[in-house]
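**Student:** Sequence isn't available, so here's the structure alone:
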C-alpha cells in the first residue's frame, strides 16, 4: 500500500500572511494599528522584500490592511453590511466580521411618554416608556450608537430589565415576537453628542437607520442606530414583481 503524501509545506509569503492575519483577527493589532514596515518584516522573517510585499498585497485584497503612501500599512477599520429588510442582532453582526464585540449602557430612564414618544409609538398621554441609550463596540472602537424607546405596556418585563450587560435589541428579539417592522434610512452629519459617543470629528458623515416594530396592532419599540458612514453599508435583495 502506497504511503500517504506528506502535506505540502506552506510557502514563506503564506506564513507571513497567516501570522499578520492572525494578529489582526485576534485583536492584538486593532483597527488603525500600523503594522511593521516591509523592511522590518523582511528582517524578522529573513526573506526578500518581494516576499513580504506579496503577503501584504494579499492582505490588502482581503480588506484587512490598507497601504498609505510614505506612512506604511495599517489595519483597516471594520466595514459592516446589514440587510435593509431584516432586523439584525448587532452583537452577532460584529462577531460575524471576526471582531471582538463590546457593549456599554450609557443611559436608562423609565418615564412618561413625551409628545415625540407618542408620535413614534402611537401611545396615549401618560403611557410608560423605557428610554435607553447605549453603544456597541468592535474592540475598543465604537461601532454604533443606539437610541431606543420601548413601549412598557407592550413589554412589561422591560421595566425590570437593567440592560447593563445585554443590549436591548438582543433582549427584545428573544422576548417579543414581532409581526412587522418599518425602516427609515438617512444620512446626517455628526453633532457633538454623536461625535463624542462614536469618537469621530463633529460633522462626520453618518448613516442613520430608524426602525419601529410592532406585534399585532401594538407598537413595541422605536430605535435609531447611528453608524460612522465609512464603516457601514446597507444592502437589499429583492425579486422582480410578477407581470400581471
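**Tutor:** It's in. Not measured: the values here are computed from a predicted model.

**Student:** Could you use CA atoms for every contact and neighbour count after this?
**Tutor:** Will do.

**Student:** Could you give me the buried positions within stretch 121-140?
**Tutor:** 121, 123, 128-139 (16 or more other Cα atoms under 10 Å).

**Student:** just these now: which is nearest residue 216?
**Tutor:** residue 121 (13.3 Å; Cα to Cα).

**Student:** What number of residues are in the vicinity of the residue nearest to that closest one when sequence neighbours are not counted?
**Tutor:** Closest residue to residue 121 apart from its sequence neighbours, by Cα to Cα, 6 or more residues apart in numbering: residue 219 at 5.4 Å. Neighbours of residue 219 under the rule other Cα atoms under 10 Å: 22.

**Student:** ok, residue 219 touching residue 152?
**Tutor:** No: using Cα atoms under 8 Å, residue 219 makes no contact with residue 152, being 10.2 Å away.

**Student:** Mind checking what secondary structure residue 149 has?
**Tutor:** The three-state assignment at residue 149 reads strand, by DSSP: H, G, I helix; E, B strand; the rest coil.

**Student:** residue contacts, it?
**Tutor:** By Cα atoms under 8 Å, 6 or more residues apart in numbering, residue 149 lies in contact with 117, 129-132, 221-223.

**Student:** can you give me the helices in the chain?
**Tutor:** Here the chain has its helices, by DSSP state H, at 12-25, 38-45, 49-61, 90-95, 115-121, 168-175, 192-198.

**Student:** Tell me what angle the second one forms with helix 12-25.
**Tutor:** It refers to helix 38-45. Note on geometry: by axes from the mean of the first three to the mean of the last three Cα atoms, to 10 degrees, helix 38-45 and helix 12-25 are set 110 degrees apart in direction.

**Student:** Relative to the whole chain's centre, how far out is helix 38-45?
**Tutor:** Its chain's C-alpha centre and that of helix 38-45 lie 33 Å apart, by Cα atoms, centre = their mean, to the nearest Å.

**Student:** So for that helix, what gets flagged as buried?
**Tutor:** For helix 38-45, by 16+ other Cα under 10 Å, it's 38, 41-42.

**Student:** Could you do the first one as well?
**Tutor:** For helix 12-25, a neighbour-count test (16+ other Cα under 10 Å) marks 13-14, 16-17, 20-21, 24-25 as buried.

**Student:** what helices or strands is it leaning on?
**Tutor:** Here helix 12-25 touches helix 49-61, going by 3 or more Cα pairs under 8 Å, 6 or more residues apart in numbering; DSSP states H and E.

**Student:** For the helix it packs on, give me every contacting residue.
**Tutor:** Contacts of helix 49-61 (Cα under 8 Å, 6+ apart): 12-14, 16-17, 21, 38-39, 41-42, 65-67.

**Student:** re the thing from before, could you check how far the residue nearest to residue 121 is from residue 41?
**Tutor:** 57 Å (Cα to Cα, to the nearest Å).

**Student:** A further structure is provided below for comparison with the first:
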C-alpha cells in the first residue's frame, strides 16, 4: 500500500510535516502493514505525495533509520529493517519453517488465546511496570503428528496492537510475529527441566522425562514486544552453534 496523499502548505510547516511523515511510516511498520524487507517509497515519491522538499523527507527517514526501523541503501532505497542474528543458537526460528526444513509435516494446535489486562505476573514476565493489555497464547507444535514443542506466549498490545486482530487459530504466533513485527533486540535463556504432569501430557512423554526450555524476550529499542516459553522433549531436540576462533 502506498502512502496516502497528504498535500501540505510548503515548507513553512517543515517541523510538523517531517514528523507527520515519520509517524505515518512508523505506524505502517509497527502495525505490520509494511513487514521486514518491504521497500519504503522512494524520496521523490514521498515528496510528491506530501508536497514537501527532499530535506524534509530525508529528515524523517534519517530519524527512522536512527531508531533501527529502516535501513537505507545507496541507490536501492530504504527498506523496513530485518532483524540481525548473532548465531544459530541466538537466531529466532520459525518453528513451522524449522519442521518443514527437516522434511516433516508441520501441525499446529491453539490451546487457548485470551486478551486481558496484564496482571502482576504478566508485567514481571514482560519487564513492564505500567498497566497494559496483553494477548496470552498457549499452543502446541507437532511434527509428523508427534508433539514437537509446547508454547506459552505473552504479547504486549501496546507495542503490537495488530496482535489483537491476528487469527492465531490459523497462524502460529511466532511465525506471525516474525513476518509482521520488526524487533531490534532479543534474549534467550536456555535451561533443562523434568516434565511435570502438564508438560508430560502436552508433549506425550513420561512424567519426569528431561525437557529443554527456551525462554525468549524481544524488544524494539527499550519497548518489550513479547515473552515466550518453549518446552521441547529433551531427547528429541538440540541446539547447535558454529563459530570461529580468532586467528
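**Tutor:** The structure has been received and is ready for your questions. It should be emphasised that the depicted structure is a prediction, and the values quoted were computed from it without experimental measurement.

**Student:** In TSV, list the buried residues of helix 38-45 of structure 1 along with distance to residue 233 of structure 1.
**Tutor:** What follows is the buried residues of helix 38-45 of structure 1, written out as TSV (distance: Cα to Cα, whole Å):
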residue	distance to residue 233 of structure 1
38	32
41	34
42	36
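
**Student:** The corresponding residue of structure 2 for residue 172 of structure 1: how many residues sit nearby?
**Tutor:** Taking TM-score structural alignment, the alignment pairs residue 172 of structure 1 with residue 177 from structure 2. Residue 177 of structure 2 sits with 21 neighbouring residues when counted by other Cα under 10 Å.

**Student:** do the same with residue 241 of structure 2
**Tutor:** Residue 241 of structure 2, neighbours per other Cα under 10 Å, totals 9.

**Student:** correct me, but it touches residue 91?
**Tutor:** No: if you go by Cα under 8 Å, residue 241 of structure 2 and residue 91 don't touch, sitting 9.7 Å apart.

**Student:** Residue 118 of structure 1 and residue 129 touch, don't they?
**Tutor:** No: Residue 118 of structure 1 lies out of contact with residue 129 (Cα under 8 Å); the separation is 9.4 Å.

**Student:** Would you mind finding the match for residue 150 of structure 1 in structure 2?
**Tutor:** Using TM-score structural alignment, residue 150 of structure 1 pairs with residue 155 in structure 2.

**Student:** if I read this right, its match contacts residue 226, doesn't it?
**Tutor:** Yes: contact criterion Cα under 8 Å: residue 155 of structure 2 and residue 226 qualify, at 4.4 Å.

**Student:** ok, which stretches of structure 1 are strands?
**Tutor:** Taking DSSP state E to define them, one finds strands in structure 1 at 65-68, 72-75, 80-83, 101-112, 128-138, 141-151, 180-189, 205-215, 218-228, 232-235.

**Student:** Turn the ones you listed into CSV, including distance to residue 199 of structure 1.
**Tutor:** Putting the strands of structure 1 into CSV (distance: least, Cα to Cα, whole Å) gives the following:
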stretch, distance to residue 199 of structure 1
strand 65-68, 21
strand 72-75, 18
strand 80-83, 18
strand 101-112, 14
strand 128-138, 11
strand 141-151, 7
strand 180-189, 14
strand 205-215, 12
strand 218-228, 10
strand 232-235, 16
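
**Student:** so stretch 48-66 of structure 2 matches what in structure 1?
**Tutor:** Going by TM-score structural alignment, stretch 48-66 of structure 2 lines up with nothing in structure 1.

**Student:** One more: stretch 206-216 of structure 2?
**Tutor:** Under TM-score structural alignment, the match for stretch 206-216 of structure 2 is residues 201-211.

**Student:** Leaving out chain neighbours, which residue sits closest to residue 239 of structure 2?
**Tutor:** residue 89 is the one closest to residue 239 of structure 2 (Cα to Cα, 6+ apart), at 6.1 Å.

**Student:** Just give me the neighbour total for that neighbour.
**Tutor:** Count around residue 89 of structure 2 with other Cα under 10 Å applied: 15.

**Student:** To which residue of structure 1 is it aligned?
**Tutor:** Using TM-score structural alignment, residue 89 of structure 2 lines up with residue 84 in structure 1.

**Student:** In structure 2, what stretch matches stretch 54-62 of structure 1?
**Tutor:** Under TM-score structural alignment, there's no match for stretch 54-62 of structure 1.

**Student:** Check which residues of that stretch are buried.
**Tutor:** Neighbour count says stretch 54-62 of structure 1 has 55-57, 59-60 buried, by 16+ other Cα under 10 Å.

**Student:** Just to be sure, residue 24 of structure 2 is in a strand?
**Tutor:** No: read with three-state DSSP, residue 24 of structure 2 is helix and lies in no strand.

**Student:** what do we get in structure 2 for residue 128 of structure 1?
**Tutor:** In structure 2, residue 128 of structure 1 lands on residue 133 (TM-score structural alignment).

**Student:** Isn't its match up against residue 114?
**Tutor:** No: between residue 133 of structure 2 and residue 114 there is no contact under Cα under 8 Å: 10.5 Å.

**Student:** How much space separates the closest residue to residue 19 of structure 2 other than its chain neighbours from residue 126 of structure 2?
**Tutor:** In space, not counting the residues next to it along the chain, residue 19 of structure 2 is nearest to residue 60; the distance is 6.5 Å by Cα to Cα, 6+ apart. Separation of residue 60 of structure 2 from residue 126 of structure 2 (Cα to Cα): 30 Å.

**Student:** Also residue 193 of structure 2?
**Tutor:** 22 Å.

**Student:** for the match of residue 128 of structure 1, what are its contacts?
**Tutor:** Residues in contact with residue 133 of structure 2 (Cα under 8 Å, 6+ apart) are 115-118, 156-158.

**Student:** tell me which of the residues you listed is nearest to residue 186 of structure 2?
**Tutor:** Nearest to residue 186 of structure 2 among the contacts of residue 133 of structure 2, with distances taken as Cα to Cα, is residue 156, at 14.9 Å.

**Student:** Just give me the neighbour total for that closest one.
**Tutor:** 24.

**Student:** In contact with the closest residue to it other than its chain neighbours: list those residues for me.
**Tutor:** Of all residues not flanking residue 156 of structure 2 in the chain, residue 134 sits nearest, at 4.7 Å (Cα to Cα, 6+ apart). Residues in contact with residue 134 of structure 2 (Cα under 8 Å, 6+ apart) are 115-118, 154-158.
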